[in-house]
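[1] Quick one, structure for this:
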Amino acid sequence: MILAFFIGVISSVHCVGMCGPLMFALPAMNVSWAKQVGIHLLYQLGRILTYGLLGFVLGLLGAGTLIRGWQQYMSLVTGIILLLFALYYFLQRYGKGSFSYGGTFWQPLFNKMGYWIQRPGGHFVVGLLNGLLPCGMVYLALAAALNTGSPVNGFIFMAFFGLGTVPLLLIALVCGHYFRKRIRLNFIGLIPFLFLIMGVWFILRGANLDIAYLSPLLYPKSGTTLCH
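    Okay, here's the model as predicted:
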């Protein structure tokens, strides 16, 4: 789960720029500092729970491939998909076109978040809905969760990913907009490289080359027990 937390920590740089404005918009005026922290922790809890549930579903799908002996193929397919994502990001970044997250498609979700953000105790619901927003780094984590082999592992993996994003977001909250402007790097330029690295790793993992850590045997000659 160290990998999940590490991906989350890296993603938090992106989150400060993309999700930070929403977090700062949570109504917490005229309340104590402790209550403000409580409000934002509820928001983070909702977001992490959604990530965990998504990981549970994908882990369940991955468990089916494990039972059928398709784990090697699943790893290869995941790697290819990540490489295609990397290619897409590279083309969008260095070619013609621009990123589009389908604003019209996601508008109902934004409307729901706007509704709950004004309701007492609605911060948890806003966090749940926020976990459904499109994000390249979340997709990267979900691809890894798909290959965890069980719904429980998928849930835990995505929960650790969510936890990894929390520290920097809370620091940004405490330090305010000044910190957010300083930390907001051109992170989107790094995303295709992360997809590229993870894509190659999943392909090597599925290649069954008997290379320790990098491409371990998924199906040893002595049996069908998986090498984790």
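[2] From here on, just use CA atoms for contacts and neighbour counts.
    OK.
[3] buried sites along the top helix by length along the chain?
    The longest helix of the chain (DSSP state H) is helix 33-67. Of the residues in helix 33-67, 36, 39-66 count as buried by neighbour count, 16 or more other C-alpha atoms under 10 Å.
[4] Stretch 120-130 now?
    Gly122, His123, Phe124, Val125, Val126, Gly127, Leu128, Leu129, Asn130.
[5] now, which of those residues sits nearest Ile156?
    Leu128 (16.5 Å; C-alpha to C-alpha).
[6] So that closest one is in contact with Thr50, correct?
    Yes - using C-alpha atoms under 8 Å, Leu128 and Thr50 qualify as a contacting pair, with a distance of 5.4 Å.
[7] what helix or strand is the spatially most central residue of the chain on?
    Ranked by distance to the mean C-alpha position of the chain (C-alpha atoms, centre = their mean), the top residue is Val138 at 2.3 Å. Using DSSP states H and E, Val138 sits in helix 136-146.
[8] Going by neighbour count, which residues of that helix are buried?
    Quick answer for helix 136-146 (16+ other C-alpha under 10 Å): Gly136, Met137, Val138, Leu140, Ala141, Leu142, Ala143, Ala144, Ala145, Leu146.
[9] which one of the residues you listed is nearest Trp201?
    Ala144 (10.6 Å).
[10] contacting residues for that closest one?
    Contacts for Ala144 (C-alpha atoms under 8 Å, 6 or more residues apart in numbering) come out as none.
[11] Tell me how far it lies from Gly127.
    Going from Ala144 to Gly127 by C-alpha to C-alpha, to the nearest Å gives 22 Å.
[12] And Thr148, by the same measure?
    From Thr148 to Gly127 the distance is 25 Å (C-alpha to C-alpha).
[13] ok, now Leu168?
    16 Å.
[14] Over to Leu84?
    Computed as C-alpha to C-alpha, the Leu84 to Gly127 distance reads 29 Å.
[15] do the same with Gly121
    Taking C-alpha to C-alpha, one finds Gly121 at 11 Å from Gly127.
[16] The structure of the following sequence is requested for comparison with the preceding one:
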Amino acid sequence: MIAISLTGALLIGLAGGVHCIGMCSGIAGALRFASPAHTSHWPYTLSYNVGRLSSYTLAGVLAGALGQSFIHLLPAALPVLAIISALLLLAMAAYLGQWWLGLRQLEKAGGRVWRKIQPWSAKFIPFRHPAAAIPYGMVWGWLPCGLVYSTLSFALASADAIDGGLIMLCFGLGTLPALFAASSGAHWLAGALRHPKARQLVAVLLLVYALFLIIRVIEPQPGHMMHF
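    Presented below is the predicted three-dimensional model:
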């Protein structure tokens, strides 16, 4: 069952590129200014994303371990966690499609924690070498993001620390194409991903996937556990 979760997390990351472009493209541009002049920005961009994905993976490990502890105390809660994960993905679809913006409240709650973490990033810039961008990326990996929170709920529902970490790692890998496009200056692609029709298409795809996951929980196949 974990294979479906990993594939789903990767697809969510890929589809969420329209959201990542809006949230993180400014950071990608800032990396150019934080990097030494007259050097390629790509080693710094890669290092930044290694740090960012490390934070995602750590968050997934913690969420999976928390879910595992919770399920040990209350085994019957696993389907509930799965439903909550799918509902959060529905909320993310509605957010991207601009149909319902309730997920902003979750981002605002995360923002209060982020304000305490974000100042640490200033300690690592300007970069003197590519490795310095790794801790910078680790800090920015905690940027409040509804898409991250939605996927993190899948890590929680996996009820396993390793599976949770892998889910968030795959999600992070899925976000890379959009962010690399922003870093490379592919403005035409960034503009296309920001287009309202692109956001609507991605929102519909996420909505369909969320409904599929809900159906899997409500009508599990015989002999299979209700994992995503």
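[17] Show me which of the buried residues of stretch 120-130 of structure 1 is closest to Val16 of structure 1.
    For those, the nearest to Val16 of structure 1 is Asn130 (13.5 Å; C-alpha to C-alpha).
[18] and the helix or strand Gln105 of structure 2 falls within, what does it pack onto?
    In the assignment (DSSP H and E), Gln105 of structure 2 maps to helix 103-117. Helix 103-117 of structure 2 sits against helix 78-96, helix 146-158, with contacts defined as 3 or more C-alpha pairs under 8 Å, 6 or more residues apart in numbering; DSSP states H and E.
[19] The last one vs helix 78-96, what angle?
    When you say that, I think you mean helix 146-158 of structure 2. Taking axes from the mean of the first three to the mean of the last three C-alpha atoms, to 10 degrees, one finds helix 146-158 of structure 2 and helix 78-96 inclined to each other by 170 degrees.
[20] how close does helix 146-158 of structure 2 sit to structure 1?
    In the superposition against structure 1, helix 146-158 of structure 2 averages 1.4 Å from its aligned positions (mean C-alpha distance after the TM-score superposition for structure 1).
[21] How far off centre is that helix?
    Offset of helix 146-158 of structure 2 from its chain centre (C-alpha atoms, centre = their mean, to the nearest Å): 8 Å.
[22] Look at the aligned partner of His195 of structure 2 in structure 1 and tell me its secondary structure.
    Aligned by TM-score structural alignment, His195 of structure 2 pairs with Leu185 of structure 1. Under DSSP: H, G, I helix; E, B strand; the rest coil, the three-state class of Leu185 of structure 1 is coil.
[23] ok, now Trp100 of structure 2?
    Per three-state DSSP, Trp100 of structure 2 ends up coil.
[24] how close does the counterpart of Ser150 of structure 2 in structure 1 get to Pro21 of structure 1?
    Superposed on structure 1 with TM-score structural alignment, Ser150 of structure 2 falls opposite Leu140. Relative to Pro21 of structure 1, Leu140 of structure 1 is positioned 23 Å away (C-alpha to C-alpha).
[25] what does Gln92 of structure 1 give?
    In terms of C-alpha to C-alpha, Gln92 of structure 1 sits 24 Å off from Pro21 of structure 1.
[26] Then Gly97 of structure 1?
    For Gly97 of structure 1, the distance to Pro21 of structure 1 equals 25 Å [C-alpha to C-alpha].
[27] cool, and Gly38 of structure 1?
    18 Å.
[28] how much does whatever helix or strand Arg182 of structure 1 lives in stray from structure 2?
    Element membership for Arg182 of structure 1, per DSSP H and E: helix 177-183. Superposed on structure 2, helix 177-183 of structure 1 shows a mean distance to its aligned partners of 4.0 Å (mean C-alpha distance after the TM-score superposition for structure 1).
[29] and the counterpart of Gly127 of structure 1 in structure 2, what does it touch?
    When structure 2 is aligned by TM-score structural alignment, Gly127 of structure 1 is paired with Gly137. By C-alpha under 8 Å, 6+ apart, the contact list for Gly137 of structure 2 reads Ser47, Tyr48, Asn49, Val50, Gly51, Arg52.
[30] will you turn those residues into a markdown table that also has distance to Ser121 of structure 2?
    Formatted as a markdown table, the contacts of Gly137 of structure 2 follow (distance: C-alpha to C-alpha, whole Å):
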| residue | distance to Ser121 of structure 2 |
| --- | --- |
| Ser47 | 14 |
| Tyr48 | 11 |
| Asn49 | 14 |
| Val50 | 15 |
| Gly51 | 12 |
| Arg52 | 12 |
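[31] Which of these lies at the shortest distance from Ile218 of structure 2?
    Out of the contacts of Gly137 of structure 2, the member with the shortest distance to Ile218 of structure 2 (by C-alpha to C-alpha) is Arg52, at 34.6 Å.
[32] So the closest one sits against Gly141, correct?
    Yes - proximity of Arg52 of structure 2 to Gly141 meets the contact threshold set by C-alpha under 8 Å, at 4.4 Å.
[33] show me the contacts for whichever residue in structure 1 pairs up with Ala30 of structure 2.
    Using TM-score structural alignment, the equivalent of Ala30 of structure 2 in structure 1 is Ala25. Neighbouring residues of Ala25 of structure 1 by C-alpha under 8 Å, 6+ apart: there are none.
[34] repeat for Val217 of structure 2
    Pro79, Ala82, Ile83, Met226, His227.
[35] let's see it at 10 Å
    Leu78, Pro79, Val80, Ala82, Ile83, Ala86, Met225, Met226, His227, Phe228 (C-alpha atoms under 10 Å, 6 or more residues apart in numbering).
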